[in-house]
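K.L.:
here's my sequence, what's the structure:
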Amino acid sequence: MNNQPTANLTDAAYKGPALEVDKAFYSRIAKTFDSRTLVDSFEIPIRSGKAWKVPAGHVCRLITVDGPQVGDLNIWNFNNPRERFWAARTRQLQAAHVTTFDRLWSNLPFLRPLATITADTLENYGVDSEGGRVHDTLGTRCDPYVNRMLTGEDFDYHCHSNLTRAVMPFGLTEFDVHDVLNVFQCTGLNDKDQYFMKTCPAKVGDFFELFAEQDLLMALSTCPGGDLSVPLWGEGAHDPIEVCRPIGVEVYKVSEDLLKDWKSPELPEYAGAHGLKAQRWS
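P.N.:
Presented below is the predicted three-dimensional model:
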C-alpha cells in the first residue's frame, strides 16, 4: 500500500517563480507618470462598447470620469485572438477580486500574463460589512439571452452585445466575446453561496490601470446597469438609465528606460502531447 501523501495541487500552484511579481518594477511604472506619453484617449458613452489596441509595454488606464459606473472588460492577444483573458484561472491564481500587482492570465494552451495591474484607486475599499469587494472575476457579462429568458423582452445594449459590436471592426465576432473582468463592480458571495452585486463605490476620477505584457486588444462595455444601484431584474427593477455614466480610457507609452530589463512573458514549456502517442496505420 502506498502511504505517500497525495500531492496538493492548490499548494503546488502557489510555489515557484512563475507567480512571483516584481513589485518594485510595477511600482516604478505606476509612479513614474511624468515620463509617459499619452498615445490615445477617449470616452466610452453609456450603454455602448469600444475596442482598442494597447501595445506591449504600454499602460492603459480606465477612469470613472463622471462618477460610479461598472465596466465589463475583455482582453485578447492582438496578434492571436485565440489567446484571451481567462477569468477562472485568474480567480484561482490571483483572487476572485483583483487589485494592484495581480495579473490577468490567458487561456490554454497559452497560459501566461496578458496584463498586470499597476494602480487601483479603489484598492483600499477592502471588504465591506456584507463581504463585498471590487473588480471581480466571479460574475460574467449581462446578455440579451438571459434578459429575454427573465423578462420576455429583447434589449440590445447588454454588455455581451456592446462587446460584440465593439470587436467587429477587428474581425472578431460574438463567439470571441468571453467572461469578463468586472471593473469598478462591487460583488461577493452571501451566506447561501449566492452571487450578489452592490452599488459601485467609485467616485469621479477613480481609475484602474493595467500594464500590457503583450500586444493587446482590449474591449470595454459601459454596463447598462450603470452603477448597479437599481436592479435590472426582479423586485424593484426598472430602467436605470439615470445612473449610467461614461468611462474614460487613456493609453500611455512608457519610458524605454523603465522597460530596459522587461520582456514579454513566454509561452509554457509543456510539450502539448496530452499523453497521446502517434498512431501507426497499416
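K.L.:
from here on, contacts and neighbour counts on C-alpha atoms
P.N.:
Fine.
K.L.:
element containing Thr90, please.
P.N.:
Using DSSP states H and E, Thr90 sits in helix 87-93.
K.L.:
what about the strands in this protein?
P.N.:
Along the chain, counting by DSSP state E, strands occupy 37-44, 49-54, 58-63, 71-77, 80-84, 103-105, 113-120, 133-136, 181-189, 195-198, 207-212, 216-222, 247-253.
K.L.:
what's the fifth one packed up against?
P.N.:
Translated: strand 80-84. strand 71-77 (3 or more Cα pairs under 8 Å, 6 or more residues apart in numbering; DSSP states H and E).
K.L.:
what's the angle from the strand it packs on to strand 113-120?
P.N.:
140 degrees (axes from the mean of the first three to the mean of the last three Cα atoms, to 10 degrees).
K.L.:
just how off-centre is strand 71-77 within its chain?
P.N.:
6 Å (Cα atoms, centre = their mean, to the nearest Å).
K.L.:
need the residues that contact that strand.
P.N.:
Outside strand 71-77, the residues within contact range by Cα atoms under 8 Å, 6 or more residues apart in numbering are 82-85, 114, 141, 159, 163, 177-185, 214-223, 247.
K.L.:
if we go to 7 Å?
P.N.:
For strand 71-77, contacts defined as Cα atoms under 7 Å, 6 or more residues apart in numbering pick out 83-85, 141, 159, 178, 180-184, 214-223.
K.L.:
please generate a structure for the following sequence too, so the two can be compared:
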Amino acid sequence: MSSSWCGRDFQKREFAKHSPTICYDKPNAAVVSKEEYDDKRYKALCGDVIQTLIVPKREARTWSMQQGDLCRVTVHEGSQVGDMNFWNLDNTNERFYSGKTRQLHAAHLRVYDRLWSCLPYLRPMATFVFDTLATYGIDEDGGALHDVIGTRCDDYTYKLITGKERVGSCHSSLVKAVVEERGMCEQDVHDVWNIFMCTGITRDTDQYFCKPSPARKGDFIEFIADMNLLVALSACPQGDVSIPVGHEVPDEVCHPLKVEVFRQKL
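P.N.:
Coordinates of the predicted model:
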C-alpha cells in the first residue's frame, strides 16, 4: 500500500524538534519536608513494634496502620519483589492511584516521594522515607527500582500469553488476602507499587522490561502512613523477576517478605 494519500508522502514528512516539558508542576502537597519526615521516622523507630508478619512466598497478606505509623518491608531470606496495594482504612473507596503518583513524582519512586489516592480524593496516603537500595539510581538501560508503571501480574494475562488456565499471580494472591482477611472482593484490588522490582522502558521498542532484582537478604524500604491505612502485599510468584511472565518459575527463586509496623510512643 502506498504511503501517499491525496498526493502527500508521509514518509518524507518532517517534524519540529522540541525539548521535553515536564507536564505536571509539582504541587506543594507533593513536596516533603525532609527534616519533618526524618523526625517522624526517628520517633517511630524509637517507639514500639506493634506488628510483625511474614508474607509467605507466592502469597499475600494484609495489615492496618494508623496515621504516623512507619512500615518497614524487608527482603527476609533472598531476592524478592513485592506488589503492594493501599486503601484508606476508614473508606476503602479511596485507594492508591499509581498513575497520578507517577505523574506527580516519577515512574520509579524515591525517598521522600509520596503515594497518592484516587479521584476525587487525591491526597497523600503514605510517604517513602528510607531505602537501602537508593544508590542503585537509574542504570545504563534506564532501569530503576520501585516502579509505578507496571501492573500486578495476573492469571488473565497469563492465559492470554500461554493459553493455559492458572491460579498463581500477585492479583490472585491479593484477591485471596482481601477476601479472606478483610471481606472485600476482587474489584477492590488495583494497580500496585512494585517494590524491589527493577524495571524500565526499552529505548528501541518502547516496551516495559524487567531485570533481576538487585535486592538481597537484609535490604528494606520504609514508608510512613499519612492517613489510617489498610495495606496488602504480595510476595510475587515471579520471585526476583529474572524470568518473563508465561515461563515456569522455579520455587527456589521465590522468597517471603517481612513486614514490621512501628508506632511512636505517646
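K.L.:
list the helices and strands the helix holding Thr90 of structure 1 packs on?
P.N.:
Under the contact criterion of 3 or more Cα pairs under 7 Å, 6 or more residues apart in numbering; DSSP states H and E, helix 87-93 of structure 1 touches strand 103-105.
K.L.:
after superposition, how close is the strand it packs on to structure 2?
P.N.:
Mean deviation of strand 103-105 of structure 1 relative to structure 2 after superposition (mean Cα distance after the TM-score superposition for structure 1): 0.2 Å.
K.L.:
which stretch of structure 2 lines up against that strand?
P.N.:
Under the alignment (TM-score structural alignment), strand 103-105 of structure 1 falls on residues 114-116 in structure 2.
K.L.:
contacts for the matching stretch next, please.
P.N.:
Contacts of stretch 114-116 of structure 2 (Cα under 7 Å, 6+ apart): 30, 96-97, 100-101, 122-128.
K.L.:
repeat for stretch 226-240 of structure 1
P.N.:
68-70, 198-200, 225, 243-245.
K.L.:
list the buried residues in it.
P.N.:
226-228, 230-232, 240 (16 or more other Cα atoms under 10 Å).
K.L.:
and what of stretch 188-208 of structure 1?
P.N.:
Buried-residue list, stretch 188-208 of structure 1, by 16+ other Cα under 10 Å: 188, 197-203, 206-208.
K.L.:
what lines up with Gly137 of structure 2 in structure 1?
P.N.:
Per TM-score structural alignment, Gly137 of structure 2 is aligned with Gly126.
K.L.:
what does Lys258 of structure 2 give?
P.N.:
In structure 1, Lys258 of structure 2 lands on Gly248 (TM-score structural alignment).
K.L.:
can you get me the start-to-end distance on stretch 90-108 of structure 1?
P.N.:
Counting by Cα to Cα, to the nearest Å, you get 12 Å between the two ends of stretch 90-108 of structure 1.
K.L.:
still on that earlier bit, after superposition, how close is the helix holding Thr90 of structure 1 to structure 2?
P.N.:
Mean for helix 87-93 of structure 1 is 0.2 Å (mean Cα distance after the TM-score superposition for structure 1).
K.L.:
show me the contacts for Lys217 of structure 2.
P.N.:
75-79.
K.L.:
how close does Glu83 of structure 1 sit to Ala115 of structure 1?
P.N.:
In terms of Cα to Cα, Glu83 of structure 1 sits 13 Å off from Ala115 of structure 1.
K.L.:
and the gap between Pro144 of structure 1 and Val183 of structure 1?
P.N.:
Using Cα to Cα, Pro144 of structure 1 is found at 20 Å from Val183 of structure 1.
K.L.:
the more surrounded of those two?
P.N.:
Neighbours were counted for Pro144 of structure 1 and for Val183 using other Cα atoms under 10 Å; Val183 has more, 23 against 17.
K.L.:
right, and the more buried one touches His135 too?
P.N.:
Yes: here Val183 of structure 1 lies in contact with His135, judged by Cα atoms under 7 Å, at a distance of 4.6 Å.
K.L.:
now which residue in structure 2 aligns to Val54 of structure 1?
P.N.:
Val54 of structure 1 maps onto Met65 in structure 2, by TM-score structural alignment.
K.L.:
which residue is nearest the middle of structure 1?
P.N.:
Geometric centre of structure 1, nearest residue: Leu181, 3.1 Å, by Cα atoms, centre = their mean.
K.L.:
which residues does that one contact?
P.N.:
Taking Cα under 7 Å, 6+ apart as the definition, contacts of Leu181 of structure 1 comprise 72-74, 87, 135-137.
K.L.:
between these, which is closest to Met149 of structure 1?
P.N.:
Asp72 (21.2 Å; Cα to Cα).
K.L.:
and the gap between whatever residue of structure 2 lines up with that closest one and Met184 of structure 2?
P.N.:
For Asp72 of structure 1, the aligned position in structure 2 is Asp83, judged by TM-score structural alignment. The gap separating Asp83 of structure 2 from Met184 of structure 2 is 18 Å, by Cα to Cα.
K.L.:
neighbour-wise, which of these two wins?
P.N.:
Asp83 (27 against 15).
K.L.:
how close does the more buried one get to Met197 of structure 2?
P.N.:
Applying Cα to Cα to Asp83 of structure 2 and Met197 of structure 2 gives a distance of 9 Å.
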